[in-house]
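Trainee: How does the following fold in three dimensions:
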Amino acid sequence: MILNDTIIALATPSGAGAIAVIRISGPDAIAVAAPFFKSAFGKDLLQKKSHTISLGHIVEDGKLLDEVLVSVFKAPHSYTGENVVELSCHGSPFIQQQIIQLFLRNGCRTAEPGEFTLRAFLNGKMDLSQAEAVADLIASDNAASHQIAIQQMRGGFSNEIKELRAELLNFASLIELELDFSEEDVEFADRRQFKELLGRIQRVLKGLIDSFAVGNVIKNGIPVAIVGEPNVGKSTLLNAFLNEERALVSDIEGTTRDTIEDEIAIGGIGFRFIDTAGIRETEDVVEGMGIKRTFEKIEQAQVVLLLVDGPKLLGNVDKLKRTTDEFDKIKAENPNKPLLLLVNKSDALSDTDKVAIDRHLGKVSYISAKTGEGIEDLKQRLLQFINTGALRNNETIVTNSRHYDSLLKALEEIEKVQLGMEEGLSSDLMAIDVREALYHLGEITGQVTNDELLGNIFANFCIGK
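Mentor: As a prediction, this is how the structure comes out:
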């Protein structure tokens, strides 16, 4: 990839719309656009100041292509740090392609996925974690993921890492200096202060690593498995959550033979609900495969909802025992996973019926998937399982698996240095571990990088960003 030429791409989604924005970036971006732009007021685009907008027409050999607004951003005060021109034209796909092809024939090439943001990173407009947050921001589909991406894009996470790295680098320099005076047996790095710094870095890294458990599910949607015997109302409950007829509902047992998934936002947090095949003994091969997938989804889910048919529990000792056994089995196999026992069809139960059920099953939650009774309370209980305190307090939350991996490696090296200090390890051996910790922290922000890493990150961006 050549990174000093002029690139062009559609910056808005492809297809018809009211307007479309075509972005051009590179040292010659303004010079490339100027000959084909005829200002409505006779102004030369090359003479326009940065951060100005001009009305005019795109013209090729006397042929009018479209009336446009042209925004000019001069280096280094632009998104990419280069000269940038953005053309706002009418949203016809034909017009978009006519304009893009015009500039491709006259000094531009098509931008690669994420190349505008890659240039922004290489030109120092943002660090690598901020660049990755751009993609997360575009992909955000609920308030929580949007808040996390905004915070990271504004540098909240990277500033925290940079500060830790700068302090560690200062001590690393002093330790390296000691190696030059090894024969004199002097210490430039205050070991007490160094020990305190390592302890603080360890606490921060552990906090960031722990936050990934929350951040990852917020970013990708929290999976909630709805399980139970056939025909207890699992599909009806899914439809009640989504407020639409997403899953097929029937009185025939075993209607759902595969998992059905859909996502909604509750309190700004994305939840991915999974309707599963009913759990029962069966000789039907297809239904059996669906039941196998049910147990796989239980393992993958963050929260499990075990649904039972309330009226069928009344006076049925065997069903009450099976319910208790199933609940205990799921809990034993997933001890750290929230598991709720939901008694469905509460609209058909009297208060006396509920007391009888509670006596056998303990305190359970009553809902009616059909009428919606208890659904809002259930949504609030689901929210309570997610630690959103960090979001409310604007604390840093890690959502990127690459960052998580680098943090784990950095923590491992920091703990090696701590152990080395306790055992009286020599400065030259400690310096090796400190360098490794600095390397892994630098990987997060892009202070340490390589072409392969950049290629993997920016290949996942959309063209035009």
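Trainee: Only C-alpha atoms from now on, for both contacts and neighbour counts.
Mentor: OK.
Trainee: just checking, residue 314 touches residue 355?
Mentor: No: between residue 314 and residue 355 no contact is recorded; they are 10.7 Å apart, counting by C-alpha atoms under 8 Å.
Trainee: Now the terminal residues of stretch 40-59, how far apart.
Mentor: 12 Å (C-alpha to C-alpha, to the nearest Å).
Trainee: how about it: buried residues?
Mentor: For stretch 40-59, burial by neighbour count (16 or more other C-alpha atoms under 10 Å) applies to 45, 48, 50, 53, 54, 55, 56, 57, 58, 59.
Trainee: To compare against the first, here's the next sequence to fold:
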Amino acid sequence: MIPNDTIIALATPSGVGAIAVIRLSGKNAITIASRYFKSVNGKNLAEQKTHTIHLGHIIDKKKIYDQVLVSVFKSPNSYTGENVVEISCHGSHFIQQQILQLFLKNGCRMANAGEFTLRAFLNGKLDLSQAEAVADLIASDNEASHQIAINQMRGGFSSEIKKLRDELLNFASLIELELDFSEEDVEFADRTQFKNLLKRIQNVLKNLIDSFAVGNVIKKGIPVTIIGEPNVGKSTLLNALLNEERAIVSEVAGTTRDTIEDEIAIGGIGFRFIDTAGIRKTDDVVENIGIKRTFEKVDQAQVIIYLFEADVFLHDDKKANAIQIEVENLKSRYPGKPLLVIANKVDKLSDVDNEKLTTILEGVHLLSAKSGIGIDAIKNRLLSQVNTGTLRTDATIITNSRHYDALLKALEEIQKVQLGMENEVSGDLLAIDIRQALYHFGEITGEISSDDLLGNIFTNFCIGK
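Mentor: The predicted structure follows:
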């Protein structure tokens, strides 16, 4: 049901700033705003053209609230598809609340979280996946997540799904038409073309499903766990990567007893670095809890950085052997995760020692976290280790777990249809599985939705959007 009341909310962050924007949307938005807006030129706001801006004052009787700029957007050419008014006032918290209260007392109600975008969806201005991309765009904090959200908001993903759904719907109609002529034993749907379509749909769905692994970590930040023995420079490395004193650095072994996390963008990709407690045998109960958490974070990480002290490796054969065993254990235990092996404190070594180190341990990175030597090389290696090739080719990438779930279910139904085709099952049974696949496609774009689903999606938006 399309709501017909007028809603209002602050569209800019709450607090004091240079300006604030108050947004109204609804059939009577312009009419209500015109009662309290007095143009400096004496214009009637209700008579102005869409997409115009007007200078004036918000006045109630003889009380002047503020000098404002009012933007007018007339239905259907607005964000929500309704009449929309945006009032740009001065950013005083007092002024914002005074204007909001004025309109709330005179024909408006406070918008719910995400209600402007919900109305845009209900009025056909956005499909559901595009509406969800609005929230992702607001939350994006690096170039990669921003690019994915922009592509989805522009309809790249939904247009791909709609095209597949339309083709599948066309064949479904032909197969169901055959059921009406079952006694005549006619065939309207070309089975060869249908098999080719099913293969193509499966390929597209599998690619989209596979992209979720990349999209999900880009959206949330790629977790990178830094591990190693105590006092090898893990916290110093974290500070160097972040370019700030985030973790406490001390010569005392076991200083870090819990995980410390922070995030930065490297080459437009968000990386979430996790400094962990040093791994060693200890009787300290608190330190042992920290070591347990270290291994939990390694399990959750997408990339592992294993750090050791270069000088110790070269001059302590027992320790060097233990480090090599640990590296092999990590490779064996986490074969699918990129592992960066880094020798720290190389500033204490000679050039000859450094060269010797790279010969003994293949692929090792040389680093002095304290002086910053090798930091840029590590950042570049992290970028190269992350599978973002699909991002650079502008391919559609899935970041939304709801879409991922619907795609998995759609693929399952398509595979049932293909199996039915191979076993030459009757058209009525094929039609059941096709309708289920169409249902899951429709869930993504919102052609099939429920009040519970919409409520769950839009309550996660901020108020004013």
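Trainee: Now the TM-score, please.
Mentor: For this chain pair, the superposition-based TM-score is 0.98 by TM-score structural alignment, normalised by the length of the first structure; 465 aligned residues with a C-alpha RMSD of 1.1 Å.
Trainee: returning to what we had before: now, which of the buried residues of stretch 40-59 of the first structure sits nearest residue 261 of the first structure?
Mentor: Nearest to residue 261 of the first structure among the buried residues of stretch 40-59 of the first structure is residue 53, at 45.8 Å by C-alpha to C-alpha.
Trainee: that's a strand at the closest one, yeah?
Mentor: Yes: counting by DSSP: H, G, I helix; E, B strand; the rest coil, residue 53 of the first structure falls inside a strand.
Trainee: and the residue lying closest to it once chain neighbours are set aside, what helix or strand is that in?
Mentor: Spatial nearest neighbour of residue 53 of the first structure, excluding adjacent residues (C-alpha to C-alpha, 6 or more residues apart in numbering): residue 71 at 4.4 Å. Using DSSP states H and E, residue 71 of the first structure maps to strand 63-73.
Trainee: Leaving out sequence neighbours, find the closest residue to residue 31 of the first structure.
Mentor: Spatial nearest neighbour of residue 31 of the first structure, excluding adjacent residues (C-alpha to C-alpha, 6+ apart): residue 46 at 6.6 Å.
Trainee: no no, residue 154 of the first structure
Mentor: Residue 154 of the first structure's closest residue in space is residue 130 (C-alpha to C-alpha, 6+ apart), at 7.0 Å.
Trainee: quick one: which helix or strand includes residue 230 of the second structure?
Mentor: Residue 230 of the second structure belongs to no helix or strand when elements are defined using DSSP H and E.
Trainee: helix, strand or coil for the closest residue to residue 40 of the first structure other than its chain neighbours?
Mentor: Leaving out its chain neighbours, the residue that sits closest to residue 40 of the first structure by C-alpha to C-alpha, 6+ apart is residue 56, at 4.6 Å. Three-state call for residue 56 of the first structure (three-state DSSP): strand.
Trainee: ok, now how distant is residue 56 of the first structure from residue 88 of the first structure?
Mentor: Distance from residue 56 of the first structure to residue 88 of the first structure, by C-alpha to C-alpha: 11 Å.
Trainee: Give me the common contacts of these two.
Mentor: 68, 69, 70 (C-alpha atoms under 8 Å, 6 or more residues apart in numbering).
Trainee: thinking again about what came up before, and the residue nearest to residue 53 of the first structure, how many neighbours does it have?
Mentor: With neighbours defined by other C-alpha atoms under 10 Å, the count for residue 71 of the first structure comes to 20.
Trainee: what's the answer for residue 284 of the second structure, then?
Mentor: By the other C-alpha under 10 Å criterion, the neighbourhood of residue 284 of the second structure contains 9 residues.
Trainee: Check residue 371 of the first structure too.
Mentor: Residues lying near residue 371 of the first structure (other C-alpha under 10 Å) number 13.
Trainee: try residue 341 of the second structure
Mentor: The tally of other residues near residue 341 of the second structure (other C-alpha under 10 Å) stands at 18.
Trainee: Please tell me I have it right and it contacts residue 367.
Mentor: No: counting by C-alpha under 8 Å, residue 341 of the second structure sits too far from residue 367 to count as a contact (10.3 Å).
Trainee: show me where the second structure has strands.
Mentor: Secondary structure of the second structure (DSSP state E): strands at 6-10, 17-25, 37-39, 52-60, 63-73, 84-91, 108-110, 222-228, 260-266, 269-275, 303-309, 339-344, 365-366.
Trainee: looking at the ones you listed, which is closest to residue 397 of the second structure?
Mentor: strand 269-275 (14.2 Å).
Trainee: Report the aligned residue range of the first structure for that closest one.
Mentor: Strand 269-275 of the second structure lines up with residues 269-275 of the first structure when matched by TM-score structural alignment.
Trainee: That stretch vs the second structure, average offset?
Mentor: By mean C-alpha distance after the TM-score superposition for the first structure, the fitted stretch 269-275 of the first structure averages 0.4 Å away from its aligned residues in the second structure.
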